[in-house]
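Asks: all I have is the shape, not the residue letters:
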């Protein structure tokens, strides 16, 4: 059986990819990193080999995510610097405590924790509203929050303002894919963009009025309409890959009727 050649990542190709993704010239990167544009060119073509410190400096200037900083280090011949622990690892005990307190403290409103690919990591009890009546195949691990939000058999079939929410979520996902270089997000975008919704005009957009502050999620819940907006929080100064990729999304009522609906036992 013929062996399949595996293409090895080179530091120069990875560096050039991140520089181009950030739309930064060799000259601009050199100025920010306090080296010459010629040296950046040599690094990208393989004519020069970076020091460990240079890899870290360039990654910092380009805003490369921690996961990909490790890839840059390995490609340059160095050991990874940033650990990647499981969320349940003992070392992340303080992180789990913080997450548990935030989720519990946000009751009776929904709150979820997701990873870089929008897979569900944790949720409070109120977030169960998003999985009610959802087909079992969409709830298999890992449960993807973006997929739940737009799938026609999940929230996508309950959103009364689907067109504008879909447009926002897809644009957010596209930007995240471009900024992070995460192939999983690119594949997820393609999947979500392919969903069809019979009878729904996806070209209808809401024109903001003078009283608008943000676009809420308008969710059909039986004979009621729940109107909610969200906030997203991340951990500051992370040096662990897993922690750097966690995000906490909290849902808030955007009108008194929705707040009253959640307040009922």
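Replies: Noted; the coordinates are in hand. None of these values were measured; they are calculated from a predicted model.
Asks: switch to C-alpha atoms for all contacts and neighbour counts from now on
Replies: Fine.
Asks: these two touch, right, residue 56 and residue 69?
Replies: Yes. Shown here, residue 56 and residue 69 form a contact pair, counting by CA atoms under 8 Å, at 7.4 Å.
Asks: the more surrounded of those two?
Replies: residue 69 (22 against 18; other CA atoms under 10 Å).
Asks: skipping adjacent residues, who's closest to the more buried one in space?
Replies: Nearest non-adjacent residue to residue 69, counting by CA to CA, 6 or more residues apart in numbering: residue 59, 6.2 Å away.
Asks: put this next to the previous one:
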């Protein structure tokens, strides 16, 4: 889905991205080896940028790959980046590589999601955490945000729900600002409206653990498991689908979690 309109011309679109990134015309010109005058002429439509200039400005403004295609179209050029379905044979190597990566991470949880947080792959560590989740939340397309924050999903099992919910919503807000995606905003409004218990169950263990990042504290069969989240993306993607994939791994944050997962998923 292209979320940036293409009938306004490339100038106003580039200006909107520049203002969103809070970059002046002079600063952008210096980054792109151009002049503030030329940037001004592009934004007002007095000058038509070359294809190379559109891509250069998009790079320095950190415009997402999907939206770079929209900028090129608005400037009168063909899209540069393909959008190949993940199940296309051309994606076999990418798909197999991700599967090997998350399976190699077992017994610890790992998941692959797209720009809408739809689950594209998950390992046994994730499936273990989903035990007992109602079928309607597991129906395709499986959505990681719904699974986590829905009152019938993982939310009742998360001991530090308010903190973790705040982290996830802030993450979505950053993605909305970056991608300017209306479907993503609709998802955000949906999950942000899910009810939150008036009182959290205590998120503090009997003996406080010195975490180095906000942990996910989640119950599983009477035990409290503790994880630190890490997210990886592809470097310099040349395909929209690949650009929007993210691999999240949950690193055990204490020895008890390590021992339990290793005994459960040898």
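Replies: Noted; the coordinates are in hand. The model shown is predicted, which means the values in this text are computed figures rather than measured ones.
Asks: TM value for the aligned chains?
Replies: Once superposed, chain against chain, the TM-score is 0.89 (TM-score structural alignment, normalised by the length of the first structure); 257 aligned residues with a CA RMSD of 2.3 Å.
Asks: how far away is the residue nearest to residue 69 of the first structure from residue 72 of the first structure?
Replies: Residue 59 of the first structure sits 8 Å away from residue 72 of the first structure when distances are taken as CA to CA, to the nearest Å.
Asks: look at the two and report which has more neighbours.
Replies: residue 72 (27 against 22).
Asks: residues touching that one, list them.
Replies: 11, 14, 15, 55 (CA atoms under 8 Å, 6 or more residues apart in numbering).
Asks: grab the longest strand from the second structure for me.
Replies: strand 223-232 (DSSP state E).
Asks: what does the next helix or strand after that one contact?
Replies: Sequence order places helix 240-243 as the next helix or strand after strand 223-232 of the second structure, per DSSP states H and E. Helix 240-243 of the second structure is contacted from outside by 65-66, 81-86, 114, 233-234, 236-237, using CA under 8 Å, 6+ apart.
Asks: next, the mean deviation of helix 240-243 of the second structure compared to the first structure.
Replies: Here helix 240-243 of the second structure, set against the first structure after superposition, deviates by a mean of 1.0 Å using mean CA distance after the TM-score superposition for the first structure.
Asks: onto which residues of the first structure does that helix map?
Replies: Aligning helix 240-243 of the second structure against the first structure (TM-score structural alignment) gives residues 241-244.
Asks: residue 199 of the second structure - that's part of a strand, no?
Replies: No. Assigned with DSSP: H, G, I helix; E, B strand; the rest coil, residue 199 of the second structure falls outside any strand and is coil.
Asks: now do the contacts for the residue nearest in space to the middle of the first structure.
Replies: In the first structure, the residue lying closest to the centroid (CA atoms, centre = their mean) is residue 116, at 4.3 Å. By CA under 8 Å, 6+ apart, the contact set of residue 116 of the first structure is 245, 246, 247.
Asks: separation between it and residue 30 of the first structure?
Replies: Separation of residue 116 of the first structure from residue 30 of the first structure (CA to CA): 29 Å.
Asks: with the first structure superposed, average distance for the helix or strand where residue 40 of the second structure lies?
Replies: Using DSSP H and E, residue 40 of the second structure maps to helix 36-44. Superposed on the first structure, helix 36-44 of the second structure shows a mean distance to its aligned partners of 1.9 Å (mean CA distance after the TM-score superposition for the first structure).
Asks: now whichever helix or strand comes after that helix against helix 36-44, angle please.
Replies: Past helix 36-44 of the second structure, further along toward the C-terminus, the next helix or strand under DSSP H and E is helix 51-60. Interaxial angle of helix 51-60 of the second structure relative to helix 36-44 (axes from the mean of the first three to the mean of the last three CA atoms, to 10 degrees): 100 degrees.
Asks: tell me where the first structure has helices.
Replies: 11-21, 26-33, 37-45, 52-61, 66-75, 93-105, 145-150, 162-180, 183-193, 241-244, 256-263 (DSSP state H).
Asks: average gap between the second one and the second structure?
Replies: This points to helix 26-33 of the first structure. Mean for helix 26-33 of the first structure is 1.5 Å (mean CA distance after the TM-score superposition for the first structure).
Asks: equivalent range in the second structure for that helix?
Replies: The alignment of helix 26-33 of the first structure onto the second structure (TM-score structural alignment) covers residues 25-32.
Asks: dump the helices of the first structure to JSON lines, plus distance to residue 227 of the first structure.
Replies: Formatted as JSON lines, these follow (distance: least, CA to CA, whole Å):
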{"stretch": "helix 11-21", "distance to residue 227 of the first structure": "37"}
{"stretch": "helix 26-33", "distance to residue 227 of the first structure": "45"}
{"stretch": "helix 37-45", "distance to residue 227 of the first structure": "50"}
{"stretch": "helix 52-61", "distance to residue 227 of the first structure": "40"}
{"stretch": "helix 66-75", "distance to residue 227 of the first structure": "36"}
{"stretch": "helix 93-105", "distance to residue 227 of the first structure": "20"}
{"stretch": "helix 145-150", "distance to residue 227 of the first structure": "15"}
{"stretch": "helix 162-180", "distance to residue 227 of the first structure": "12"}
{"stretch": "helix 183-193", "distance to residue 227 of the first structure": "23"}
{"stretch": "helix 241-244", "distance to residue 227 of the first structure": "30"}
{"stretch": "helix 256-263", "distance to residue 227 of the first structure": "6"}
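Asks: what's near enough to touch the closest residue to residue 43 of the first structure other than its chain neighbours?
Replies: Nearest residue to residue 43 of the first structure in three dimensions, chain neighbours excluded: residue 12, at 5.5 Å (CA to CA, 6+ apart). Applying CA under 8 Å, 6+ apart, we find residue 12 of the first structure in contact with 43, 44, 45, 46.
Asks: any figure for the gap between residue 12 of the first structure and residue 259 of the first structure?
Replies: On the measure of CA to CA, residue 12 of the first structure and residue 259 of the first structure end up 54 Å apart.
Asks: my read: the residue nearest to residue 69 of the first structure touches residue 71, true?
Replies: No. Using CA under 8 Å, residue 59 of the first structure is not in contact with residue 71, being 10.5 Å away.
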